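Trainee: 3D, please:
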Amino acid sequence: MTAPGPLLARFGLSWPGFSLDVDLTLPGQGVTALFGPSGSGKTTLLRCIAGLERPAQGRLVVQGQTWQDGRLWVPPHRRPIGYVFQEASLFAHLSVLGNLRYGLRRSGLDGSPQATQRLEQAIGLLGIGHLLERRPDRLSGGERQRVGIARALAVCPRLMLLDEPLAALDQRRKEEILPYLERLHRELDIPMLYVTHAPQEMARLADHVVLLEQGRVVQSGPVADTLSRLDLRLGEEQGAVVEAVVDALDPEWHLVRVAFDGGQLWTRDPGATLGQRVRVRVLARDVSLARHPPGASSIQNLLPAQVVELAQDEHPGLALVRLRLGNSHLVARLTRRAAAELGIAVGQPVWAQVKSVALMR
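Mentor: As a prediction, this is how the structure comes out:
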């Protein structure tokens, strides 16, 4: 099966106090996160792709189809996209099913076999079948957002645009909806652009990350490479992700071991199965370093590594250390005094002690 073509986006626009100047080639599948501080241009870029902004200079190609180039301009209503906003904005006088069908009528797809099949699929994937007769005022925030995502999927999009879809939810509702977003990622072959300012969402969902700052692209690459950058200032969320495979289960202690090309890590068993591909996240605060293998310790994840980069952290007393383990990377946060006493330097072999590991998916 031929892989879908990439998304090519080149835009230039200027407003008083802000300009957007991007030239991107993005994967034609999976989830691409647009990440950066407020005002960096994430939503503006998304709106340009949707056709809600029309920059004077721009070119947009989605899976081989040109939507913008010079005088060529495909208007928003003719672009096969699903757009999910921070708020679902459902019609209060319609039931959930009525809201879903309204979106189909607006797109001209209501009644078509393809749209009917996709609507049923979206209802099943997002677990909203029991909500179809309810009005929006009888839905929780997480339920409303799941309906909003289903509405966007029902129009058979070739591209999904999600603009901070969890930003308006509390932590409990975010945890409720994240598994559904992961399920969409696994089961649908629709590329998604996902705007977020939450490192946890990016680490959990994204395959590719675009870092934006003041309307410019700072970095664009795979999530594992991007999250381990030392100039990505994330405070307590600083860390790295590693793609791994479950290679051992310990039912006595309720632990699971995951293997990657840089070693093995034990963590709590969330109900994993042998051979399952998983993503693990390791925060910098949970990694300590030693020059020699330590003796008996409660930290049971001990990995040989090599120092590849050093940087001062946001606090002047702290340092960040980027480590290479095979083809993977981890980040450690140390006090600068500890780094000096250990003589930490680029190229030096060290032992990484990993206190905690989180299975993301």
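Trainee: contacts and neighbour counts: CA atoms only from here.
Mentor: Fine.
Trainee: Now do the same contact list for residue 45.
Mentor: Residue 45 makes contact with residue 20, according to CA atoms under 8 Å, 6 or more residues apart in numbering.
Trainee: Could you confirm it falls within a strand?
Mentor: No: secondary structure of residue 45 (DSSP: H, G, I helix; E, B strand; the rest coil): helix, not part of a strand.
Trainee: Now do it against residue 165, distance only.
Mentor: In this view, residue 45 and residue 165 are 16 Å apart by CA to CA, to the nearest Å.
Trainee: for residue 271, same thing?
Mentor: The gap separating residue 271 from residue 165 is 27 Å, by CA to CA.
Trainee: Among these two, which residue is more densely surrounded?
Mentor: Neighbours were counted for residue 271 and for residue 165 using other CA atoms under 10 Å; residue 165 has more, 24 against 9.
Trainee: Surely that one and residue 89 touch.
Mentor: No: Residue 165 lies out of contact with residue 89 (CA atoms under 8 Å); the separation is 11.8 Å.
Trainee: Just give the number of residues close to residue 71.
Mentor: 8.
Trainee: do you know how far it is from residue 49?
Mentor: 16 Å.
Trainee: And for residue 81?
Mentor: 9 Å.
Trainee: same check, this time on residue 262
Mentor: 38 Å.
Trainee: what do you get for residue 264?
Mentor: On the measure of CA to CA, residue 264 and residue 49 end up 41 Å apart.
Trainee: and these two? which has more neighbours close in?
Mentor: Using other CA under 10 Å as the criterion, residue 264 and residue 49 rank with residue 49 on top: 28 against 17.
Trainee: quick one: what helix or strand has that one in it?
Mentor: Taking DSSP states H and E as the definition, residue 49 sits inside helix 42-50.
Trainee: Let's see this one next, to set against the first:
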Amino acid sequence: MTLSVSLSHRFPDFALDLSFDAPEGITVLFGRSGSGKTTAINSVAGLLKPQRARIVMGDETLNDTDSQIFVPVHKRRMGYVFQEARLFPHLSVRQNLEYGQRFAPSGAKGPSTAEVAALLGIAPLLDRVPSGLSGGERQRVAIGRALLSRPRLLLMDEPLAALDGARKAEILPYLERLRDQVALPILYVSHSVAEVARLATTMVVLEEGRVARAGPAEAILSDPDMVRQIGVREAGAVLPARVKRHHPDGLTELEASGGRLFLPRMETEEGTATRVRILAQDVILSNTAPEGLSALNILKATVISLREGTGPGVVVQLSAGEDKLLARITRRSAEALAITPGDTVYAVVKSVSIARVDIGTA
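Mentor: Modelled structure (predicted):
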């Protein structure tokens, strides 16, 4: 089921005017604070009546200002997960989950409480109260409550923003499982590149209330033009890969279309599809096949383009097999290598530079 959104709305100091489609999987609305992400998701939820809108979910029109159609919030059948879990403090985890079931239409199909608890890893918590849970556990309960309302679409407005790094790392695998195992479109608001790289199947980039670009997350993140949007330190590409084998020395070998990658051991079964994010600043380029290096990850690649910034850096876009990579090097290095589009180079990546938070299931 696809969600199609087209809307415009003017505030005294801000104008929103955008259109995008959200297919199955996780569609991330990405952008800086104030770009219109929450306004857009609240319009989809029905919490805001845009001045002009046409919002269609599947074959149902939820909002069409030209035809004076506006389906109220309680009839849209959407689950909404906010930054804060907003659990009832006097109810147990089980009772909070069962509260979500009150909003499920009679006869609507979906996972049971036990299945949701297993999916989100909260089965051992059912008899506890929210005050005894960590932030990540509370958010998982909030997601479970939303799922048990049998929604047709799940809305998530920066659900990890209030969590520290450890709690984010705790909950991300469950969001991946939700994406991969529940046939439910998810519209997810975030300004975190790491979250987008791990979770997004589709990416909608907002700038000042407008869609700057939209499409598959891998294609957008590997676009050199995104460096301006996300900053040079966060710029990088996402590569689909498959776990090939676990080696006795503690390394896991991944197979990507451009070659093999070695990472510290992953607790993932061999054959599992995954994806890794490689930061542009962690890629070194060589004109010839490197020898005598300690680096294990060396991919043969072709130069696609070179983009100079305002500083001393150059962002080089590369193709390695069917995938694209970014490398950030100095202008002096680019001139010394004398690389131009079409040249063959070797991209060297340290295994330790591919952080655990940047490894996800696909």
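Trainee: average gap between the helix holding residue 49 of the first structure and the second structure?
Mentor: Helix 42-50 of the first structure, aligned to the second structure and superposed, deviates on average by 0.6 Å (mean CA distance after the TM-score superposition for the first structure).
Trainee: and that helix, which stretch of the second structure?
Mentor: Per the alignment by TM-score structural alignment, helix 42-50 of the first structure matches residues 37-45 in the second structure.
Trainee: quick one: contacts for the equivalent of residue 141 of the second structure over in the first structure?
Mentor: Alignment note (TM-score structural alignment): residue 141 of the second structure maps to residue 147 of the first structure. By CA under 8 Å, 6+ apart, the contact set of residue 147 of the first structure is 88, 96, 100, 126, 128.
Trainee: State the distance from the fourth one to residue 190 of the first structure.
Mentor: Going back to what we said before, that points to residue 126 of the first structure. For residue 126 of the first structure relative to residue 190 of the first structure (CA to CA), the value is 15 Å.
Trainee: Now check the second structure for the residue matching residue 302 of the first structure.
Mentor: Aligned counterpart of residue 302 of the first structure in the second structure: residue 298 (TM-score structural alignment).
Trainee: As a check, name the ranges of all strands in the stretch 51-200 of the second structure.
Mentor: 52-57, 60-64, 69-70, 78-81, 153-157, 186-190 (DSSP state E, counting those that start in this stretch).
Trainee: distance from the fourth one to the first structure after superposition?
Mentor: If you overlay the two and look at strand 78-81 of the second structure, the average distance to its match in the first structure is 0.4 Å (mean CA distance after the TM-score superposition for the first structure).
Trainee: residues in contact with stretch 157-171 of the first structure?
Mentor: Residues outside stretch 157-171 of the first structure that contact it (CA under 8 Å, 6+ apart): 43, 46, 50, 80-87, 141-142, 145, 152-153, 174, 190-197.
Trainee: Tell me the secondary structure at the match of residue 302 of the first structure.
Mentor: Following three-state DSSP, the label given to residue 298 of the second structure is strand.
Trainee: Now do the residue nearest to it when sequence neighbours are not counted against residue 164 of the second structure, distance only.
Mentor: Ranked by CA to CA, 6 or more residues apart in numbering and with sequence neighbours excluded, the top spatial neighbour of residue 298 of the second structure is residue 348, at 4.5 Å. Residue 348 of the second structure sits 31 Å away from residue 164 of the second structure when distances are taken as CA to CA.
Trainee: Could you find the closest non-adjacent residue to residue 70 of the second structure?
Mentor: Counting by CA to CA, 6+ apart, residue 70 of the second structure lies nearest to residue 63, which is 4.5 Å off, once chain neighbours are set aside.
Trainee: so what corresponds to the one you found in the first structure?
Mentor: Under the alignment by TM-score structural alignment, residue 63 of the second structure pairs with residue 68 in the first structure.
Trainee: Touching, that match and residue 57? I think so.
Mentor: No: the criterion here is CA under 8 Å, and residue 68 of the first structure misses it with residue 57 at 9.5 Å.
Trainee: what about these two, which has more around it?
Mentor: More neighbours surround residue 68 than the other of residue 68 of the first structure and residue 57, with 24 against 13 (other CA under 10 Å).
Trainee: distance of that one from residue 59 of the first structure?
Mentor: Counting by CA to CA, the gap from residue 68 of the first structure to residue 59 of the first structure is 5 Å.
Trainee: can you pull out the helices in the first structure?
Mentor: Along the first structure, the segments classed as helices by DSSP state H run 42-50, 96-107, 113-125, 141-154, 171-187, 199-205, 223-227, 336-342.
Trainee: This completes my enquiry, with thanks.
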